[in-house]
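got a sequence here, can you model it:
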Amino acid sequence: MRMTVIGTGYVGTVHAACMADIGHQVLGIDIDPARIASLTAGRAPMHEPGLDELLARTVASGRLRFSTSLAEGAEFARTHFVCVGTPQRPDSEAADLRYVDAVVDELAQHLRPGSLVVGKSTVPVGTAAALGRRLAASTRDCEVAWNPEFLREGSAVQDTMRPERIVVGVGSPHAEAALRALYEPLVRVGAEFFSTDTATAELVKVAANSFLATKISFINAMAEVCEAAGADVTVLARAIGADSRIGHRFLDPGLGFGGSCFPKDIRAFAARAEEIGAGEAVSFLHEVDRINLRQRRRTVNRTRRLVGGCFAGRRVAVLGASFKPGSDDVRDSPALAVASVLHEEGASVRVHDPEALDNARAALPDLTYSLDIPKVCEDADVVLHLTPWPDYRRIDPLALAPVVHSPVLLDARNSLDAHPWRAAGWSLHALGRPTGGTS
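Coordinates of the predicted model:
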């Protein structure tokens, strides 16, 4: 099947390459000529495991190519995936749909009869219906469907090639048949296919993200209670996660969530629910957001206590800049948010990250960055573990101890093994755990 993918960020680039890899003819479209040149050369514009190899393979096969022209895209195919960003609006917590609207408006000028516009962007419920009305006013026999993405940065290729489910919101048997045919290779290897209306499809994505965000904030709320009670949240998390009704996933107490999805999605969901008269039903999401942001303040406050109550003249080593391991994305990164506050309060902050230093430097140029962990930790008064990259679990605490000024570590992700650190003479601290805990 011929298809276009409009927008080549995380979602669009991965979707285009994966669809080409399962046999479709794909034209990726973006307004950025430099990005198109990089993609045409088989280079991804972001770090994502396996993506460079996949791009190189599909571009070389001839099934995937790129362009800056929507007119060319409309001529090339009748199925068009819209994968542009929907950031938070600068004046409210609602989603900013200007990029989605702009794509659909320009695409409408070129669409051939019978075209199907498929949204993958995360949008407020009712967006597809509104776009359908706009499309109907300027085109003939074209329709809008919605097919939310569920990929995770760091495992996006695997999530696209082996999805747990595929959700499509459609308004006609023709649209459903087209999307069933397109995704048939993925259904054949185990993906569950859900066909529903567009409103339900839109809600599936924001409901899923809201549930996961709630689970993370719940365990972080328990971490606060554990600190007050002298209990250990890591043991608590394992114990309640052993209940099959709850499960272990997303029960990782620590610095909280960030990135380009969870924070803005739960805010936009709450804002849209308020608009349609259902705000009270999801009012708890405001508290989920507050708990999450509070973890950053708690980390800063805990660090301040560890360096004697004032950051002026203190050296702080920060391990991690990306919002999660496996990605170079620093958008709304909890790690960088903490590092920024420490710098503002007078600390000398050095940051390590195996993949995200270029993006971190662009976002916060006043900090010091290095790919050398010992250099980052040299003469540090405290070391902060803020992004749980596997690299940090491989650090030799005994070798690192002579490098720092004070062997003090705050594990804000609760993912390091405390035993070797304490055996090497480190004072190890964590959120939601007793200082003398062993787990």
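
C-alpha only now, for contacts and for neighbours.
Fine.

which secondary structure elements does the strand or helix carrying residue 99 contact?
Following DSSP states H and E, one finds residue 99 within helix 98-108. Helices and strands touching helix 98-108, by 3 or more Cα pairs under 8 Å, 6 or more residues apart in numbering; DSSP states H and E, are helix 70-76, helix 127-136.

run through the neighbouring helices and strands of the last one.
Helices and strands touching helix 127-136, by 3+ Cα pairs under 8 Å, 6+ apart, are helix 98-108, strand 143-146, helix 198-229.

quick check: buried residues in that helix?
Buried residues in helix 127-136, counted by 16 or more other Cα atoms under 10 Å: 127-129, 131-132, 135.

quick check: angle from it to helix 198-229?
Our comparison of helix 127-136 with helix 198-229, counting by axes from the mean of the first three to the mean of the last three Cα atoms, to 10 degrees, yields an angle of 150 degrees.

residues contacting helix 127-136, please?
If you take Cα atoms under 8 Å, 6 or more residues apart in numbering as the criterion, helix 127-136 is touched by 101, 104-105, 108, 119, 142-146, 198-199.

and the helices and strands packed on helix 98-108 as CSV, adding distance to residue 385?
Shown next, in CSV, are the helices and strands packed on helix 98-108 (distance: least, Cα to Cα, whole Å):
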stretch, distance to residue 385
helix 70-76, 45
helix 127-136, 40
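
relative to residue 427, which of those helices is closest?
Among these, helix 127-136 comes nearest to residue 427, with 52.0 Å by Cα to Cα.

follow-up on the earlier one: what residues sit buried inside the helix holding residue 99?
Buried residues in helix 98-108 (16+ other Cα under 10 Å): 99-101, 103-104, 107-108.

run this one through as well so I can compare:
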Amino acid sequence: MDIFKIAEETFDKYSLIIHYRNPYLYSAGSENYIVSQIEVLSTEKIKSVIIFPIYKSIWIGKIELSIRAWGVIYEKKFYDGVSFNDLLKLINRLNVRKQCVGIMIHSIIFMKLEELSLIVSSGNKVFLYLHDFCTACPQYNLLKNGTDFCGNAKIYKEKCHDCKFYNQALDLHKNVIEFLDSIEDITVVSPSNYVKDLWKEAFPKMEKKILVMGHKILCGKYEENNTPIKSNEKIKVAFVGKGVVRKGYYEWLDVVDKINCNDDLKKKYDFYHFGFSKETRDYIKNVTVSVIENGPDAMIKAIRQNSIDVVVLFSCVPETYSYTYFESIAANCFVITSSLSGNIATEVTHRENGIVIDYSSESLLKLLSDYKNFKTNLNQYKKSSFNAPKTLKNNTEYLNLLMSKETKEIEINMKENRLSAVIANILYRIRYKLM
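Purely as a prediction, here's the structure:
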């Protein structure tokens, strides 16, 4: 499809949304936020043009060739993978015919900062979203050597010298600072105070430009699921989220396996998993949750319908927000989380609606094996009248910051290999069956 036809469509205002992949093909937290943001903007009669890098490495013998293009999406349709110069031409045409109310940068992964600098040189209002720490370190979960949380987002020799990402992080930090300094009007949107505190250590000069804005607003009060567990009742415990290593899924599986081998203890619990995993167990009830089929509140509805008492959110990486945490408390569940889970651990400690333990299967097994004490603590929570939200609504505070500004034409003088974009586009279409 011809991308330049987008500029001919009938609309007055638009936002330019930048992400590192097609948000309609994935269902992680950042993609969920972007899709809901597009819907919110649409209710304000603001269209969204989404762009993302298409990147592919091809090996010819021992020679690695990198081919690149920029994917363009409008009205949920993938238009094309185009060269960077053609992308700039599209943005220039849009800015001549329409009013851009903001450039929303949701990630810089796979992107060249010199290209992003050209995109924002139009002078539009820029929003930088901190869904992870990709602006601070190429290891965007801040895992030292890709394994353990390093403690903070600041790059310095004492902490980082023995990390394989150190030299890359130094270059990235320098380039990001130059990029941020080049933007006339920028708001850095942090989903939590936890993220703000980490990110401002890496970029202290940006602190006053940070807006803490959670993805959701907690509304009303959910007054169910507060009946104490009776002596003959099992405690319903659920792992919520994708069954992968970084979410602590295999520590959870190890614990459930060991409890299932204990004839006495296995009679006291029912185990559930809300989400997808390649590895399952017959003694864990798997509940499929589909946002597409059941709407954005699908997880809340599923947890409520199954009357889950306890939710396990055992991430070993620092979560910047965590939809699953807020969905769990909307079902009035007691939350077990790890000390490495970032904003989840921060929220649990602040709200006193769960327990934070060491990240290990031993710690989780010890907690659940002490059934009498655990049940007592759970029942105390159920009697505490915790203010569980009835609904979660999109936080639209950023709408007040949108503005149409006088724009400048982006200079297009970069040399590029157009054939690279053509090949990248073809390969992308084949992979995602978009031919």
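
overlay them and tell me the TM-score.
Remark: TM-score between the superposed chains equals 0.33 [TM-score structural alignment, normalised by the length of the second structure]; 213 aligned residues with a Cα RMSD of 6.4 Å.

output the buried residues of helix 127-136 of the first structure as JSON lines; include the columns distance to residue 70 of the first structure.
Shown next, in JSON lines, are these (distance: Cα to Cα, whole Å):
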{"residue": "127", "distance to residue 70 of the first structure": "21"}
{"residue": "128", "distance to residue 70 of the first structure": "20"}
{"residue": "129", "distance to residue 70 of the first structure": "22"}
{"residue": "131", "distance to residue 70 of the first structure": "17"}
{"residue": "132", "distance to residue 70 of the first structure": "18"}
{"residue": "135", "distance to residue 70 of the first structure": "15"}
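
quick check, nearest of those residues to residue 21 of the first structure?
Distance to residue 21 of the first structure, by Cα to Cα, is smallest for residue 128 among those, at 27.9 Å.

where along the stretch 151-300 of the first structure do the helices fall?
156-161, 173-188, 198-229, 233-241, 262-275, 284-306 (DSSP state H, counting those that start in this stretch).

tell me which other helices or strands the helix or strand following the last one touches.
It refers to helix 284-306 of the first structure. Scanning forward in sequence from helix 284-306 of the first structure by DSSP H and E, the next helix or strand is strand 315-319. The contact analysis (3+ Cα pairs under 8 Å, 6+ apart) places strand 315-319 of the first structure against strand 348-352, helix 373-377, strand 382-385.

the next helix or strand after strand 315-319 of the first structure to strand 348-352, inter-axis angle?
As assigned by DSSP H and E, the chain's next helix or strand after strand 315-319 of the first structure is helix 334-344. Between helix 334-344 of the first structure and strand 348-352, the angle comes out at 160 degrees (the same axes, to 10 degrees).

just the buried residues of helix 334-344 of the first structure, please?
334-340, 342-343.

ok, now stretch 217-234 of the first structure?
Buried-residue list, stretch 217-234 of the first structure, by 16+ other Cα under 10 Å: 217-224, 226-227, 231-234.

what is the most widely separated pair among those residues?
Among those, 217 and 231 lie farthest apart (Cα to Cα), at 17.8 Å.

residue 336 of the second structure belongs to a helix, doesn't it?
No - the assignment for residue 336 of the second structure, made by DSSP: H, G, I helix; E, B strand; the rest coil, is strand rather than a helix.

just checking, what packs against the biggest strand by length in the second structure?
Longest strand of the second structure, by residue count under DSSP state E: strand 46-60. If you count contacts as 3+ Cα pairs under 8 Å, 6+ apart, strand 46-60 of the second structure packs onto strand 13-18, helix 29-43, strand 63-74, helix 418-431.

got the angle between that strand and strand 63-74?
160 degrees.

what's the angle between strand 46-60 of the second structure and helix 29-43?
Note on geometry: by the same axes, to 10 degrees, strand 46-60 of the second structure and helix 29-43 are set 150 degrees apart in direction.

report the angle between strand 46-60 of the second structure and helix 418-431.
Going by the same axes, to 10 degrees, strand 46-60 of the second structure makes 100 degrees with helix 418-431.

can you name the two of the buried residues of helix 127-136 of the first structure that are farthest apart?
Across the buried residues of helix 127-136 of the first structure, the longest distance by Cα to Cα is 12.1 Å; it joins 127 and 135.

circling back to that earlier point, tell me which of the helices and strands packed on strand 46-60 of the second structure is the most buried.
Of all these, strand 13-18 has the most neighbours on average by mean count of other Cα atoms under 10 Å, namely a mean of 22.

and it, what does it pack against?
Using 3+ Cα pairs under 8 Å, 6+ apart: strand 13-18 of the second structure touches strand 46-60, strand 99-105.

so of those, which one's packed in deepest?
The highest average neighbour count among those, using mean count of other Cα under 10 Å, belongs to strand 99-105 at a mean of 23.

so which elements touch the next helix or strand after that strand?
Note on strand 99-105 of the second structure: by DSSP H and E, the next helix or strand toward the C-terminus is helix 113-120. Packing partners of helix 113-120 of the second structure (3+ Cα pairs under 8 Å, 6+ apart): helix 84-97, helix 166-181.
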